[in-house]
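Peer 1: coordinates for the following, if possible.
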Amino acid sequence: MRLTFIKKDLTRHRLISIGLTICIMMTSFLATSAAQMIVQLNGSISDLLHLAKAPDFVQMHDGTLNEKDIETFSSKQPMVKAHQIVPMIPIEHTNIRFGHEQAKAGVMDHLFVKQNRYFDFLLNEQNEKLAVNKGEVAVPIYFQQKYQLKIGETLLIEKGSNQFSFRIKAFLRDAQMNPSLVSSKRFLLHHEDWDALHQLFQKKEYLIEFLLHDATQADAFQAIYQSSQLPQQGPAVTLPLLRMLNAMTDGMVIAILLLVCMLLMSIALLSLHLAVTASIEEDEREIGILKVLGVPLTKIKQLYVGKYAVLACSGCIAGFGLTLLFGDRFTSNIQRYMGNQPSFTSWFIPLFVSIMTAMIVIYCSYAILRKFGQISAAQALQGGVITPNDKKQIPLHLKKNRFIPINIWLGLKDLLSRKKLYTTITCIIALCTFLMLMPIQLLHTLQSPDFITYLGSGKSDLRIDIRKGNHLEKSTNDIESMIREDRDIRASTLYETSSLQAKSMENTLETLYLETGDLSAFPLSYLQGRQPLNKEEISLSVLSADSLQKEVGERITLVTNGQQIQRTVTGIYQDVTNGGKTAKAISQPISQPALWKTIQIQLKPGVEMAVKKAVFEKKIPLGKVTDMQEYVDQTIGNTASLVKVVAFSSTLAAFGTATLMLFMFLHMLKAKDSSRNHMLRTIGFSIKHVTAQYITSFIVVLSFGALIGTIAVHIIGPALMSIGGASLGVSSLQWLAPQWVSIVYPITLFIVSLAFTALLLKTFFSSQTTRHTLS
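Peer 2: Got it, this is the predicted structure:
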């Protein structure tokens, strides 16, 4: 009996069953895909860090060093298991060619290294320790994707009449420098080639690396190292930070997928409520007959729960199948940069998530049917199983209506009489709007020129980075002289970055990267307080303020070259560069050499940025010239590209889901209002009149749904994104999308939904009722 009932009911409500199954399938697909990404990301990162033997603490250093001092320090520290010093040769993009294509200027440093002996290995695409022969080079995956490189192509390094040609043997994975957020990339050479290259490019930078007996003591060891007088002219990172940087790009996509999944699950459960309600109201007389015949209530419930169990299981199985077929598209970036490590959990956990999704749907269908126990057989035979008092009397009298057309008035009265019923579809439209608009807002925010403020820099047109070792002072003076003579430039400012230390509340020392210059020329947006206005003031990034436990108005002690100076914290801003621990001031507290210098430029209106950038690149071979949009793209480009895919998919899902839910809702109304509509047709209302009444109700419902969803995106959305960004230094994300985004997309959803509603109403009424007379 049960199987016969399920089969007949599914056949009778074929389209509703298909729509509900599709909604459950998409929910299951996204949930299992997110679970698969989490498992894959966690396993791949752990495997990469393990096989590469990633260091627990790394101090980058740009300058000279004494290896004996580091060896002495390491031998006296019981935490240290091993240490090594990794020399790197930095080479400017102007000296590098990939095949016949000149390397492009950008934020990335090109660092050439030898394979390490003890730990911090560079790996191939099978996560095996790389070895290259003389005349060969291994190129980072980042540049493989940027320049579409292939094995066997040539990498040329030129300086004057000297030229080195290397055949690309492999594309490497680097546990330290894989992410695009890290603005340095390592190329692997044979040791003889490296020595020959060093004869021509004598400038070196260093990685001072430590393995600890207990990796959990990395933060404590960092405090000890940075309290010493050892080399530390550059950023420092720990193993947890390396793990976080590797996880950021795909982690953001996982967060969005989980959010989309929860929205779809909410829509699916609301849709389930509509489907159950519609089905039972159609079958109310049959239910009454079954109760009169003595069929137990539990048996009746099982008939309906069985039907939705079939739909839930079918949808979840299909969703899990889609994950097996297309899940690699979500994990392709993880597999490319960190490797694929198939394991039992990589398919078991997504399967478990799919099963849990089905169980949630089945449980909710059972919960909806609980109200059966409150309905007697007589009530069921009379009708009104689910909503016996659905319509409430609204004090709107037709004889008092003088201004509103009768059909609009009847539509509004019906809407107010059945607020609970229409609230369900309003919530569904609001969720669909949120589902569509949230990823789109995030995408436009990541692509906005103003997003540079989250990277610790003011908004400008062009940025020129000048690094130490390239005759820093002379290069800077030459560039500044050229800029002063350029009539296309409206404003420019020089900023210097140096390294110093600050005392924490526990009296330990932490390294800060202090940028100084005219902060009012290209101002930042501050979360708290304001920018420094005099030499006695300083502002801190979010992570610096949290680490040092400083608030606006408090004093901070800066330490450099054995001297201590106090400054007042005037503001806190957001920054994700250099590990997120930076500071800003108008001048250096103590005169010391700069690590690097940056010139920000604002062009006059009408000046082509691309043309001016090309001119600067030719005239400034010793500096990196980037426009600020390019700077953002190179830093978070991978993240933005993945968010773009999610945004497109979410938009399609929102339109598709809204369409399916409107169909189900209207199908329910068709059954629910058959008597009402028959009466209206009998007393003289035409199909056009009745349709106008429903259209009136749906205009209000769709408008409110789209408006509520849009408001929720602007209120809740930034808070949700800020939760994920807090650990990276972005604790207060605001949408930077153009205003038209919040208008065009919801209006488009409204128009499409209303047009679909009108089409369905026309179809329903053309096949349902004919005019009757009172005779």
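
Peer 1: okay, CA-based contacts and neighbour counts for the rest of this
Peer 2: Will do.

Peer 1: need the contact partners of stretch 665-672.
Peer 2: Contact partners of stretch 665-672, identified using CA atoms under 8 Å, 6 or more residues apart in numbering, comprise 274-275, 277-279, 281-282, 425, 757, 760-761, 764.

Peer 1: of those residues, buried ones?
Peer 2: 274-275, 277-279, 281-282, 425, 757, 760-761 (16 or more other CA atoms under 10 Å).

Peer 1: turn the contacts of stretch 665-672 into CSV, including distance to Arg243.
Peer 2: Converted to CSV, the contacts of stretch 665-672 look like this (distance: CA to CA, whole Å):
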residue, distance to Arg243
Leu274, 45
Ala275, 45
Thr277, 49
Ala278, 50
Ser279, 51
Glu281, 55
Glu282, 56
Ile425, 43
Thr757, 49
Leu760, 52
Leu761, 55
Phe764, 57
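
Peer 1: pick out whichever of these sits closest to Ser75.
Peer 2: Of all the contacts of stretch 665-672, Ser75 sits closest to Ile425, with 69.4 Å by CA to CA.

Peer 1: counting contacts, what elements does the strand or helix carrying that closest one pack onto?
Peer 2: Secondary structure assignment for Ile425, by DSSP states H and E: helix 419-447. Here helix 419-447 touches helix 239-282, helix 628-672, helix 687-725, helix 741-766, going by 3 or more CA pairs under 8 Å, 6 or more residues apart in numbering; DSSP states H and E.

Peer 1: same thing but 6 Å
Peer 2: Other helices and strands packing on helix 419-447, by 3 or more CA pairs under 6 Å, 6 or more residues apart in numbering; DSSP states H and E, are helix 628-672, helix 687-725.

Peer 1: and the shortest one, what's buried?
Peer 2: Taking 16+ other CA under 10 Å as the basis for neighbour counts, the residues of helix 687-725 that come out buried are 687, 689-699, 701-710, 712-714, 717-722, 724-725.

Peer 1: you'd agree Leu519 is in a strand?
Peer 2: No. Counting by DSSP: H, G, I helix; E, B strand; the rest coil, Leu519 falls outside a strand, being coil.

Peer 1: distance of it from Ser457?
Peer 2: Separation of Leu519 from Ser457 (CA to CA, to the nearest Å): 10 Å.

Peer 1: ok, now Phe655?
Peer 2: Distance of Phe655 to Ser457, given as CA to CA: 38 Å.

Peer 1: residue boundaries of the strands in the stretch 101-250 of the chain?
Peer 2: For the stretch 101-250 of the chain, the strands defined by DSSP state E, counting those that start in this stretch cover 101-102, 109-113, 136-140, 154-159, 162-172, 184-189, 205-212, 236-238.

Peer 1: next up, for comparison:
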Amino acid sequence: MAAIWSICLGNLRRRKVQNSLIALLLLLSTLLINTAITVISNSENLYEDLHRETKGSHELLNLTTGLHDPQMVEKWWSAQKGVTASVLLPYKPLAGVIHEGEDIPNLYLYMMNTPDRPFGTDELVFAQGQETGHPEPGTIWIPTSLAYKYDVSVGDELQFKAGKQPLRLKVSAVVIDLALGGPFSTTARIWMNNTDYQHDLNSVQDTDSYLMGIRFDDYSQRAGYWERFESFLGTPFMEERTTFEEISAFYFIMNKIIGFVMSFLGVVMMLVALYTIGFTISDAILSNYKTIGIYKSLGLSSREIISTYIAQYSFLSLISLIPGLILSRFLSGVIIEQSLSFLKTDHSSTHIQGAGTEFIVGIGILLLILLVVWFYANKARSIQPMQAIRYGMSEAAYSRTTKRWHEERKRGKEFERWPVPWVIGIRNVTKNLKGSILMLVLTTVTSAVLVFGLVLLNSIYQMQETSPLWGYDSSDVVIMITNTSEFDREQVENDMGSDARVRNLNWIGYTIGVAPADQTRRSDPADSRAQSVNIPLTVVEGSMDEIGLASITGRNPHNRNEISIGINVSRELGKEVGDIVELYIEGEKHSFTVTGIYQSISNMSYQARVTSEVVHKLNRDAGYLNLNNIADSDEIVQELNDKYGTSIQAVKQQTLLDSVFKEAAAVLIIPMSILGLMFLLITCLIIYSTSRIHIRKEIKTYGIYKSIGLTSGTIRGALTWGIVLLSAFGAILGIFCGAYLLPGILRDLLSSYGIIKLPLLMHWTGISLLALLSVSVAGSGCWMASRIIRSNSPRILVTE
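Peer 2: Predicted coordinates for the structure are as follows:
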């Protein structure tokens, strides 16, 4: 046993750089893998815990059109056993809010008449401010999605466009509104005092709209409840209905993307670490072949020699895995706090769960490492003491080496016409084949990480160029109607029609279409009964083509009997272009021919588009302007807001996109930057270590080169250019993987969110620069490793 520990400690001392590098690789791969698992599992756990604590809704009903009596709906659901129904939450819709003199764009408001608490479902959690039964007169509660995103604090004043004079209210509390306050939300519930609501919002809308939450004791039984409810109504439910999947989806999307990237790259880094371990053990056995033969001749068994490697890498694994698991908790906390910041309060911190998972991950990685070590160390069993002492290798290997030496002498004549530095660089790459493969893989992976991060972030920042493929329009200016009672549509149309800068103006409104149960093919996993599907409809007055709405298959509707449907509606109804879809709209049944299928990140593609002739009364929510010169957009926006500011909010389309997707870019930029720096560091260190090992093996050869006139700089440059050429091939492969392979895998992840064709923008200048960066890092690692050639004289090198 003493001999085993002595050999093990000797290996640790002699190969400090290699051992340190392997320990770092294991630490980082453990960090990435465990962080990915922790982020994904904790995101769902945090949401589900809060959803359970606040009695979160499984479905949210929005009663706005008067097609069903709200009191009757509330009474029926309240009477059902196994169902918790909220009280009716009256509200009036509004758009347009000002904070510190600046308009907050792209935000639709539900001005709530706050009832007595508890509501029954979706209880509010106070994140800032004092918890009270109702907002005091002149004050409001706002959701964290509004407060944190636009830096609104308790005590700040918000101005709402609710008439000729803005309605001024102070924020008395910030609350977590789980149902409507998720990431990327463009809707916010503003909780008002009853007196303020009754007095200040009379001009907004004559009648109240209502929200109502439903929570099932057994979620799998919801299909049966809905079947009975619609039987009670005598028709499908015609109002807006939001399911639990839609409510919760965007709480998880960013962490799923981050988790996917980290887990994928963590596995790649672990494979690199295992390959490096195998490469190092193989190299150590070959380098110490004669020594191992002597050990065996002195009485050490093969099992004891293998045990020295197992002991060595068990030690390295333990000193790497434990810090990796600890650091992953901190990194996970940072990512979760940033991506789920809307669930954070001033008096509570994010509690990371999963100690059991960390233990399983650590044990699993340790066992995998030891299995690889055992597999490669087993090569020591075949060492015969006499052959090892005589040849320094097996007799068969000695014969192959002698034969190869003669062949290389013959083949060397082929290189006589090549410049000497070229021959040195190529020979360094081809002779050290395993190390060269490792370098190629590393530069490929590093380039792929850098390119993928750039492509993803650039596509989000420049989303205006591909907005139709994300389900948005491509207009230049959007006119959001903030107060319908004061909005003068004819005046706006006349002004825009006579303005030479404006090319066209189209209007959009929204309503609900319902596909009856016999049209759907969706079934509950525990219940074969199909349900009716409530589909948000984008209703266009004008031309969808002019607005810039796009389809991935087919075209936009042009006539009243045509419809374009989102990809998830297509899946759920089993409809393709040319099929017939029957929908109830405003209580009437309509038949449509599907002319197009489109994708949209909004509503997860659970939506459709029809022309305005379908509806009897279109409530126009927004107008979409295209200009002859986009440079005029700032001027047009300013003029519209100055003239119609009490009833509209005019913004550039880029402003609307930024208000949603800059949030995504901010969440992604930290983990993607960390990953890029990690892989650059690992690439440099591994190439340094691998090159150093090979240079030490060939040190006598380089001494001979120096003795016949080659300078240290020439030799180092030749070695470096050989590695640069190799890494250039890796960078080219990395560009392909980062620009096409990784986005393809990510597209599969986003498919459930309604995106099946990922709209990416290739910034080829940036991609080329990042690929060159990975090549430069590889070259730097080799250049640093070759310093030993410069620091020793030819005589010493030859003597060695």
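
Peer 1: picking that back up, the helix holding Ile425 of structure 1 vs structure 2, mean deviation?
Peer 2: Once fitted to structure 2, helix 419-447 of structure 1 is off its aligned match by 2.0 Å on average (mean CA distance after the TM-score superposition for structure 1).

Peer 1: run the angle between the following helix or strand past that helix and helix 628-672 for me.
Peer 2: Once the chain leaves helix 419-447 of structure 1, the next helix or strand it forms, by DSSP H and E, is strand 462-467. When axes from the mean of the first three to the mean of the last three CA atoms, to 10 degrees is applied, the directions of strand 462-467 of structure 1 and helix 628-672 differ by 130 degrees.

Peer 1: in strand 462-467 of structure 1, what's buried?
Peer 2: 462-467.

Peer 1: got it, and stretch 534-553 of structure 2?
Peer 2: Buried residues in stretch 534-553 of structure 2, counted by 16+ other CA under 10 Å: 534-544, 546-551.

Peer 1: and the end-to-end length of that stretch?
Peer 2: 23 Å.

Peer 1: so who does the closest residue in space to Val139 of structure 1 that isn't next to it in sequence touch?
Peer 2: Of all residues not flanking Val139 of structure 1 in the chain, Phe171 sits nearest, at 4.8 Å (CA to CA, 6 or more residues apart in numbering). Going by CA atoms under 6 Å, 6 or more residues apart in numbering, Phe171 of structure 1 touches 138-141.

Peer 1: just to revisit the earlier point, for the buried ones among the contacts of stretch 665-672 of structure 1, which one is nearest Thr21 of structure 1?
Peer 2: If you rank those by distance to Thr21 of structure 1 using CA to CA, Ala275 comes first, at 11.3 Å.

Peer 1: can you find the partner of that closest one in structure 2?
Peer 2: Here Ala275 of structure 1 is matched to Thr280 in structure 2, going by TM-score structural alignment.

Peer 1: mind checking how far that match is from Ile22 of structure 2?
Peer 2: Plainly put, Thr280 of structure 2 is 9 Å away from Ile22 of structure 2 if you go by CA to CA.

Peer 1: then Leu758 of structure 2?
Peer 2: The spacing between Leu758 of structure 2 and Ile22 of structure 2, counted by CA to CA, is 37 Å.

Peer 1: could the buried residues of strand 462-467 of structure 1 go into TSV alongside distance to Lys604 of structure 1?
Peer 2: Listed next are these as TSV, based on distance: CA to CA, whole Å:
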residue	distance to Lys604 of structure 1
Leu462	12
Arg463	15
Ile464	17
Asp465	21
Ile466	23
Arg467	27
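
Peer 1: mind checking the SS state of the counterpart of Gln491 of structure 2 in structure 1?
Peer 2: Gln491 of structure 2 maps onto Asp478 of structure 1 when the alignment is built from TM-score structural alignment. For Asp478 of structure 1, the assignment made with three-state DSSP gives helix.

Peer 1: do the same with Leu512 of structure 1
Peer 2: Three-state call for Leu512 of structure 1 (three-state DSSP): strand.

Peer 1: and it, what's its match in structure 2?
Peer 2: Applying TM-score structural alignment, one finds that Leu512 of structure 1 aligns to Ile535 in structure 2.

Peer 1: was I right to think its match contacts Ala515?
Peer 2: No. Using CA atoms under 6 Å, Ile535 of structure 2 makes no contact with Ala515, being 7.5 Å away.

Peer 1: neighbours around the counterpart of Ile440 of structure 1 in structure 2, how many?
Peer 2: In structure 2, Ile440 of structure 1 lines up with Leu454, judged by TM-score structural alignment. When neighbours are counted by other CA atoms under 10 Å, Leu454 of structure 2 registers 23.

Peer 1: just want the most central residue of structure 1.
Peer 2: In structure 1, the C-alpha nearest the mean C-alpha coordinate belongs to Met252, at 3.4 Å (CA atoms, centre = their mean).

Peer 1: contacts only, for Tyr573 of structure 1.
Peer 2: Shown in contact with Tyr573 of structure 1 (CA under 6 Å, 6+ apart): 526-527, 541-542.

Peer 1: what do you get if the cut-off is 8 Å, keeping everything else the same?
Peer 2: Tyr573 of structure 1 makes contacts with 456, 524-528, 539-542, as judged by CA under 8 Å, 6+ apart.

Peer 1: quick one: map it onto structure 2.
Peer 2: Superposed on structure 2 with TM-score structural alignment, Tyr573 of structure 1 falls opposite Tyr598.

Peer 1: what is the equivalent residue in structure 2 for Lys179 of structure 1?
Peer 2: Not Lys; residue 179 of structure 1 is Pro. Correspondence of Pro179 of structure 1 to structure 2, assessed by TM-score structural alignment: Gly182.

Peer 1: measure the nearest residue to that match once chain neighbours are set aside to Leu761 of structure 2 for me?
Peer 2: Closest residue to Gly182 of structure 2 apart from its sequence neighbours, by CA to CA, 6+ apart: Tyr251 at 6.0 Å. With distances taken as CA to CA, Tyr251 of structure 2 is found 26 Å from Leu761 of structure 2.

Peer 1: more crowded one of these two?
Peer 2: Tyr251 (22 against 19).

Peer 1: all set, thanks.
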